[in-house]
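Visitor: Based on what follows, work out the 3D shape:
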Amino acid sequence: MPAAAPVESATAVQSPADVSVPLVSDAQSFRRAFKDLRDGFSQRELWLSLGWQDIKQRYRRSVLGPFWITIATAVQAGAMAVLYSTLLGQDLRAYVAYVTVGLITWNIISNSILEGSEIFIANEGLIKQLPSALSVHVYRLVWRQLLFFAHNLIIYVILIPVAGLWHHLNWSALLAIPAIALIFLNAMWVTLVFGIFATRYRDIAPILSSMTLMLFVLTPVMWNTKSLTDHAGAVGERARLIEIIPTYHYLEIVRAPLLGEPSSLLSWGVVLGITVVGWAVALLAMKQFRSRVPYWV
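Guide: Predicted coordinates:
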């Protein structure tokens, strides 16, 4: 009887050419960077709760609670206004509104830089133990700053009748809404960029602290550029050099509408340009280093 033909195996032996090449990890891709931002925003119940708990924890067992933020800002703005209105020969009622709006806006800028550079280091435990998007901590910080801003905005509302701002306010005051939105949009990319690089290089945080102090002195938060530019001659021309300071333009797009003054197209253009460039850098940093942050902390 002839021998039976050999039965072919159900699983044929694959040749080297048939072996599929393993997919390359997309951990360092723009797709994952955008996904992190989307996932972080979708976890808003988490960062909304954490941001509110941060404020409650800071003022626990306090009678006034978060309103100490408002009181501290009002006292600081009032003291600065009295001093600098006297030194510069300005009307106190108008100057206190100028300083208050500038200080409220500056607090967002400075806190975004200083707290943003420490955001991932301060949340080391959550990053290593909680399975969440990295951007959750960024949203948490920005949400907390928005709550601080809302508390401080009470001072401005009180100043509208006290400082006689209603005589100057018009429909252009609504420009403050997109201006404030731009401030917080910039706070997000600042937190992402400085937070990532300060986590890798710990020397960046103290450098940013010194830089922020320098910017506070150079930016017209306490002093008024008009008191200098109104003077004829070299003093007035040199005062216009303040326009090379980026933080000056951030203050102007918010402060001018809230004080009933015309907004500068130059300031809007500078802020929009920095926003686009800043977010491009933030997305690139997220693409390259997002997956490494848990190891750096």
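Visitor: switch to C-alpha atoms for all contacts and neighbour counts from now on
Guide: OK.
Visitor: Show me where the stretch 101-250 of the chain has its helices.
Guide: Assigned by DSSP state H, counting those that start in this stretch, the helices in the stretch 101-250 of the chain fall at 119-122, 124-129, 135-162, 176-200, 204-218, 226-229, 234-239, 246-258.
Visitor: Just tell me which of those ends up closest to residue 275.
Guide: Of all the helices of the stretch 101-250 of the chain, it is helix 176-200 that lies closest to residue 275, at 5.9 Å by CA to CA.
Visitor: contacting residues around residue 199?
Guide: Contacts for residue 199 (CA atoms under 8 Å, 6 or more residues apart in numbering) come out as 117-118, 120-121, 293, 296-297.
Visitor: again, but for residue 33
Guide: Listed by CA under 8 Å, 6+ apart, the contact partners of residue 33 are 283, 286-287, 290.
Visitor: With secondary structure as added columns, please give those in JSON lines.
Guide: Shown next, in JSON lines, are these (DSSP: H, G, I helix; E, B strand; the rest coil):
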{"residue": "283", "secondary structure": "helix"}
{"residue": "286", "secondary structure": "helix"}
{"residue": "287", "secondary structure": "helix"}
{"residue": "290", "secondary structure": "helix"}
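Visitor: Counting neighbours, which of those residues end up buried?
Guide: Neighbour counting with 16 or more other CA atoms under 10 Å marks 283, 286-287, 290 as buried within the contacts of residue 33.
Visitor: so which of the helices of the stretch 101-250 of the chain is the most packed in?
Guide: helix 246-258 (a mean of 23; mean count of other CA atoms under 10 Å).
Visitor: now that one against helix 135-162, angle please.
Guide: Between the axes of helix 246-258 and helix 135-162, defined by axes from the mean of the first three to the mean of the last three CA atoms, to 10 degrees, the angle is 50 degrees.
Visitor: Now show me the structure for the sequence below, then we'll compare the two:
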Amino acid sequence: MSFNNPGKGCLDVYRTLRQLYLPLYLARADIRQRYRRSTLGPFWITISTGIMVATMGIIFGQVFKAPMAELLPFLAAGLVIWSFISSTLTEATEVFVGAQAVIRQLPIPLFVHVVRLLAKNFYIFLHNIVIFFLVLLYFHESLGLVSLLSILGLILLILNLSWLSLLLGIVCSRFRDLTQIVASLLQIFFYLTPIIWLPSLLPEKTSMMVLTGNPFFHLIEVVRAPLLNQVPTSLNWAFTIVFAILGWLFTIFIFNRYRSKIAYWL
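Guide: Coordinates of the predicted model:
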């Protein structure tokens, strides 16, 4: 694939980015349609997430004997970020299947559907992150300048979710059974990733084994650590950056090769 003769997948992504207003508008329309007759709208998800944070904080605070002022902000940030990740990846398995009528009838780039999905879940994430700031307010904590690094972490997270969602959409369009496998793997990683438990609770050797090769730990940590006034480690940054670069290169290769076949798999 040369620059003068890019693959169909590259052109698809390029055309999507040129008309980015389209998936963003569709994402807002999805949220309005889902909560059309609801007074609180997407804040219902925020309320349910807040109740879950409070409940789990009380229970696991007692189980792990952890100070609530330390555990609850950690738990709130982790659950909100994990909800963004898991919702996006779960829905990504059916992103093209669910849009098959549009794909067969309208000549719009396929990556539009991925960005639409990602934008919808990002809007919900922005609603849910309010919970974290309420927790900080409750414990009279404040954000420092290091918290600005969470913006860079969020950009890296979105870049990684973009290629993961596109890749899952392609593969799961061909092999539908993978949808259930992805859901099961996400459940496993939820417990393997420090979201409801603190990394300091693990012995050093176990912590290295569980966390070093866990991609979700690094993806969460580059966003969560700055929000907790901590600087992510160089390993966190290196992993998320390399993960994004290699992931996009592999996904573009797959997208170039199989983009024209997706409509026939639906």
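Visitor: one step back: out of the helices of the stretch 101-250 of the first structure, flag the one nearest residue 56 of the first structure.
Guide: Nearest of the helices of the stretch 101-250 of the first structure (CA to CA): helix 135-162, 10.8 Å.
Visitor: equivalent range in the second structure for that closest one?
Guide: With TM-score structural alignment applied, helix 135-162 of the first structure matches the range 111-138 in the second structure.
Visitor: and the matching stretch, how far from the chain's centre?
Guide: Chain-centre distance of stretch 111-138 of the second structure: 9 Å, with CA atoms, centre = their mean, to the nearest Å.
Visitor: can you tell me the mean distance of it from the first structure after alignment?
Guide: Compared with the first structure after the fit, stretch 111-138 of the second structure shows a mean deviation of 1.2 Å (mean CA distance after the TM-score superposition for the first structure).
Visitor: re earlier: how about the buried ones among the contacts of residue 33 of the first structure, which pair is most distant?
Guide: Based on CA to CA, the longest span within those runs between 283 and 290 and measures 9.6 Å.
Visitor: now the helices of the stretch 101-250 of the first structure in CSV, with distance to residue 38 of the first structure?
Guide: CSV is the format used below for those (distance: least, CA to CA, whole Å):
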stretch, distance to residue 38 of the first structure
helix 119-122, 18
helix 124-129, 17
helix 135-162, 9
helix 176-200, 14
helix 204-218, 27
helix 226-229, 44
helix 234-239, 43
helix 246-258, 27
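Visitor: so how far is residue 241 of the second structure from the closest residue to residue 253 of the second structure other than its chain neighbours?
Guide: Spatial nearest neighbour of residue 253 of the second structure, excluding adjacent residues (CA to CA, 6 or more residues apart in numbering): residue 9 at 7.9 Å. For residue 9 of the second structure, the distance to residue 241 of the second structure equals 22 Å [CA to CA, to the nearest Å].
Visitor: How about residue 134 of the second structure?
Guide: If you measure residue 134 of the second structure against residue 241 of the second structure using CA to CA, the figure is 31 Å.
Visitor: go on, residue 86 of the second structure?
Guide: Computed as CA to CA, the residue 86 of the second structure to residue 241 of the second structure distance reads 20 Å.
Visitor: Repeat that for residue 67 of the second structure.
Guide: Residue 67 of the second structure sits at a distance of 33 Å from residue 241 of the second structure (criterion: CA to CA).
Visitor: Same check on residue 80 of the second structure?
Guide: 22 Å.
Visitor: same question, residue 79 of the second structure
Guide: Note on residue 79 of the second structure: its distance to residue 241 of the second structure, by CA to CA, is 22 Å.
Visitor: Tell me which of those two has more neighbours.
Guide: Neighbour count, other CA atoms under 10 Å: between residue 79 of the second structure and residue 241, residue 79 has more, with 24 against 18.
Visitor: Looking for the alignment partner of that one in the first structure.
Guide: Alignment note (TM-score structural alignment): residue 79 of the second structure maps to residue 103 of the first structure.
Visitor: Please apply the same query to residue 39 of the second structure.
Guide: Aligned by TM-score structural alignment, residue 39 of the second structure pairs with residue 63 of the first structure.
Visitor: can you pull the contacts of that match?
Guide: Counting by CA under 8 Å, 6+ apart, residue 63 of the first structure touches no other residue.
Visitor: what does residue 122 of the second structure give?
Guide: Contacts here follow CA under 8 Å, 6+ apart; on that basis residue 122 of the second structure touches residue 84.
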